[in-house]
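In: Model the structure of this input:
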Amino acid sequence: MDELYHSPNLVAVYDTLNDEREDFDFYLSQLLAPPAKVADLGCGTGTFAIELAHRGYQVVGIEPATQMLASARVKGGDAVCWIEGTVADVPETERFDYIIMTGHAFQCLLRDTDVSNLFSEVGRRLVPGGAFLFETRNPAARAWDRWTPEHAGAPRPLPDGRLVRVVHEVERVEGELVTFLESYELGNPAERSHSRSTLRFMAAERVIELAKSRGLTVEDVWGTWAGDPFDPTHSPEIIFRLISASDGTEGIS
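Out: All right, here's what the predicted structure looks like:
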């Protein structure tokens, strides 16, 4: 697992580096009113799960990284039911109106089998007609071309007064897989931590094919957080709303 998700030093700066909320606002706009039951899959430090709970939703936060979940528990207490692991660790007796996966976490699934397994596990835990909402970056937009030191943003202030600056450097591109190094300058360039990641940039057609093979129906696909329709050649994002089978069963295995 990437260093960012289990190093206490880096988990402490995660919220500062991920404080934009256009994705949260978009997903909130897709939900029925509380008290619908929602799973935040890959909940990280719990920011979105806690907000959902405070709005009156019944929320389960699911996160495999121990340090991230520890931070979430401190922030959210018992307002959320926290589960360390993946959706496969949630009892199949639990059924959700919505399962949401934010932060481009879907791109950490590097093999077709990983994606298919996710869709199967999600489908078994949605109520009939329940929705799975998630996003992945559109490969046609080639976001990785901008992951260079020249595109690094200005240092950002942390709650403890230090500054953090993030620098990206792509190491290799192999088909759909992009491996890159993130360097975190904490206080000064000499104080650096690193996290290496590999992400998969899947075409929308392949995601849809795998989803349908596991009994999930594609209801909507958007290309921006403003809700614009997905354009395969220009949209920066591919945002999916998948619906479970009406009878709650899984599709072809």
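
In: from here on, contacts and neighbour counts on C-alpha atoms
Out: OK.

In: which helix in this protein runs the most residues?
Out: Of all segments of type helix in the chain, defined using DSSP state H, the longest is helix 112-124.

In: And the helix or strand just after that helix, what does it pack against?
Out: With elements assigned by DSSP states H and E, the helix or strand that comes after helix 112-124 is strand 126-137. For strand 126-137, the packing partners by 3 or more CA pairs under 8 Å, 6 or more residues apart in numbering; DSSP states H and E come out as strand 96-101, strand 237-243.

In: Switch these over to JSON lines; also include distance to residue 155 and mean neighbour count.
Out: Putting the helices and strands packed on strand 126-137 into JSON lines (distance: least, CA to CA, whole Å; neighbours: other CA atoms under 10 Å) gives the following:
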{"stretch": "strand 96-101", "distance to residue 155": "28", "mean neighbour count": "23"}
{"stretch": "strand 237-243", "distance to residue 155": "26", "mean neighbour count": "24"}
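
In: Make CSV out of these and add distance to residue 195.
Out: Below are the helices and strands packed on strand 126-137 laid out as CSV (distance: least, CA to CA, whole Å):
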stretch, distance to residue 195
strand 96-101, 21
strand 237-243, 23
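
In: Tell me which of those approaches residue 150 most closely.
Out: Shortest distance between residue 150 and the helices and strands packed on strand 126-137, using CA to CA, is found for strand 237-243: 22.7 Å.

In: For the closest one, which helices and strands make contact with it?
Out: Checking 3+ CA pairs under 8 Å, 6+ apart, strand 237-243 ends up next to strand 126-137, strand 217-222.

In: what sits up against that strand?
Out: Strand 237-243 is touched from outside by 129-138, 204, 211, 216-225, 230, with contacts defined as CA atoms under 8 Å, 6 or more residues apart in numbering.

In: Give me the buried subset of the residues you listed.
Out: Buried by 16 or more other CA atoms under 10 Å: 129-138, 204, 211, 216-218, 221-225, 230, out of these.

In: just to revisit the earlier point, want to try TSV for the helices and strands packed on strand 237-243, with distance to residue 237 as columns?
Out: Shown next, in TSV, are the helices and strands packed on strand 237-243 (distance: least, CA to CA, whole Å):
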stretch	distance to residue 237
strand 126-137	5
strand 217-222	7
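
In: Following up with a second sequence; could you model it the same way so I can compare the two?
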Amino acid sequence: MWHGEYRHPRLVEVYDIEHLWGWEDDFFMRVLAERTAPRVLDMGCGTGRLAIAMAGAGHEVTAVDPAGAALDAARRKEGAAGVRWLQGSFEDLPGGTFDAAFMTGHVAEHIVTDEDWSGALHRMRGALVTDGRLVLDSRDPAGLPWRGWAPDDTRRDIVLADGSVVEAWSEVASTEKDVVSVVHHYRFDDGLELTSSAAHRFRDEVQLRDSLRVAGFRVDQIYGGWGREPPGLSGDGELIVIAIAEPRMLP
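Out: Prediction:
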């Protein structure tokens, strides 16, 4: 199943157990608080952890995701009523609406082709007001993150809320240039076995800067870790981008 952690209800439950509040969420909330941003977009919101926190901090939040099962889980959470949930993708974004937009959880990596990536960035620019901020994270390819996606490195037991245990592991299916395909395996106590597949496109700092510029953004900062370290100087192995929506050129 493609991106099963967001599309299959049982894998959504596993995803939520594994992805609790972390340093990255603290980082994004601090960035959001640095400038006035009444209207916020959370693009690729998943099960809504960050969107609900941003709404709880007083922002008007629109959270968008193509996966219905993930949104169903998000809507059941405490505080979810304060968020506008929308099932859709980049094509469904309203224009000139948001003061800040977030693509977290390495959403950017799952936009594989250059054409789709360019289209996504242009639509994010269209959704932002001039001087609005786009914040996104992607793993730094210089750190070769896929090296850690082998069964021996990823095998783990996940304890669900009812006490049952899911055995999980991952493996790289293929590597082509800067695209890595991975398969995640899940074996439940009741004998159910599910797999989830994904492809990751790893863009370096130059590629990110160039593509953002073409889409109408000015890069303000790129960090390599959640402590705001420069790229390459953190064990986090991230490229965390804060970009500013430039004024649109008149025809």
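
In: Drop the TM-score for these two in here.
Out: Overlay of the two chains. TM-score (TM-score structural alignment, normalised by the length of the second structure): 0.91; 248 aligned residues with a CA RMSD of 2.2 Å.

In: Now the longest helix of the first structure on the second structure. Mean distance?
Out: Following superposition, helix 112-124 of the first structure is found to deviate from the second structure by 0.9 Å on average (mean CA distance after the TM-score superposition for the first structure).

In: Buried residues of that helix, list them for me.
Out: Buried residues in helix 112-124 of the first structure, defined by neighbour count with 16+ other CA under 10 Å: 115-124.

In: which residue of the first structure sits farthest from its center?
Out: Centroid-distance maximum for the first structure: residue 190 at 30.8 Å, with CA atoms, centre = their mean.

In: That one in helix, strand or coil?
Out: Classification of residue 190 of the first structure using DSSP: H, G, I helix; E, B strand; the rest coil returns coil.

In: That one and residue 142 of the first structure: what is the separation?
Out: 31 Å (CA to CA, to the nearest Å).

In: Which parts of the stretch 151-253 of the first structure are strands?
Out: 156-157, 163-174, 177-186, 192-200, 217-222, 237-243 (DSSP state E, counting those that start in this stretch).

In: now those strands in TSV, with distance to residue 36 of the first structure?
Out: Below are those laid out as TSV (distance: least, CA to CA, whole Å):
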stretch	distance to residue 36 of the first structure
strand 156-157	36
strand 163-174	37
strand 177-186	36
strand 192-200	31
strand 217-222	19
strand 237-243	15
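
In: Give the aligned equivalent of residue 144 of the second structure in the first structure.
Out: The criterion is TM-score structural alignment: under it, residue 144 of the second structure has residue 142 as its aligned partner in the first structure.

In: Check the gap between that match and residue 200 of the first structure for me.
Out: Residue 142 of the first structure is 12 Å from residue 200 of the first structure, where distance means CA to CA.

In: Residue 234 of the first structure now?
Out: According to CA to CA, residue 234 of the first structure and residue 200 of the first structure sit 18 Å apart.

In: circling back to that earlier point, compare residue 142 and residue 200 of the first structure and say which is more crowded by neighbours.
Out: Higher neighbour count among residue 142 of the first structure and residue 200: residue 200, with 21 against 12, using other CA atoms under 10 Å.

In: so who does that one touch?
Out: Residue 200 of the first structure touches 107-110, 176-178, counting by CA under 8 Å, 6+ apart.

In: State the distance from it to residue 232 of the first structure.
Out: Distance, residue 200 of the first structure to residue 232 of the first structure, by CA to CA: 17 Å.

In: So which residues make contact with stretch 119-132 of the first structure?
Out: With CA under 8 Å, 6+ apart, stretch 119-132 of the first structure has contacts from 87-88, 92-101, 210-211, 214-216, 240-250.

In: Swap in 6 Å and give it another go.
Out: Residues from elsewhere that reach stretch 119-132 of the first structure (CA atoms under 6 Å, 6 or more residues apart in numbering): 88, 92, 95-100, 214, 241-248.

In: For it, give the aligned segment of the second structure as residue numbers.
Out: Under TM-score structural alignment, stretch 119-132 of the first structure corresponds to residues 121-134 of the second structure.

In: Please tell me how far the counterpart of residue 56 of the first structure in the second structure sits from residue 247 of the second structure.
Out: Mapped onto the second structure by TM-score structural alignment, residue 56 of the first structure lines up with residue 58. According to CA to CA, residue 58 of the second structure and residue 247 of the second structure sit 27 Å apart.

In: How about residue 181 of the second structure?
Out: Taken as CA to CA, the span from residue 181 of the second structure to residue 247 of the second structure is 37 Å.

In: tell me which element the match of residue 56 of the first structure falls in.
Out: With secondary structure defined by DSSP H and E, residue 58 of the second structure is part of neither a helix nor a strand.

In: Now stretch 52-72 of the first structure: buried residues?
Out: Buried-residue list, stretch 52-72 of the first structure, by 16+ other CA under 10 Å: 52-53, 57-72.
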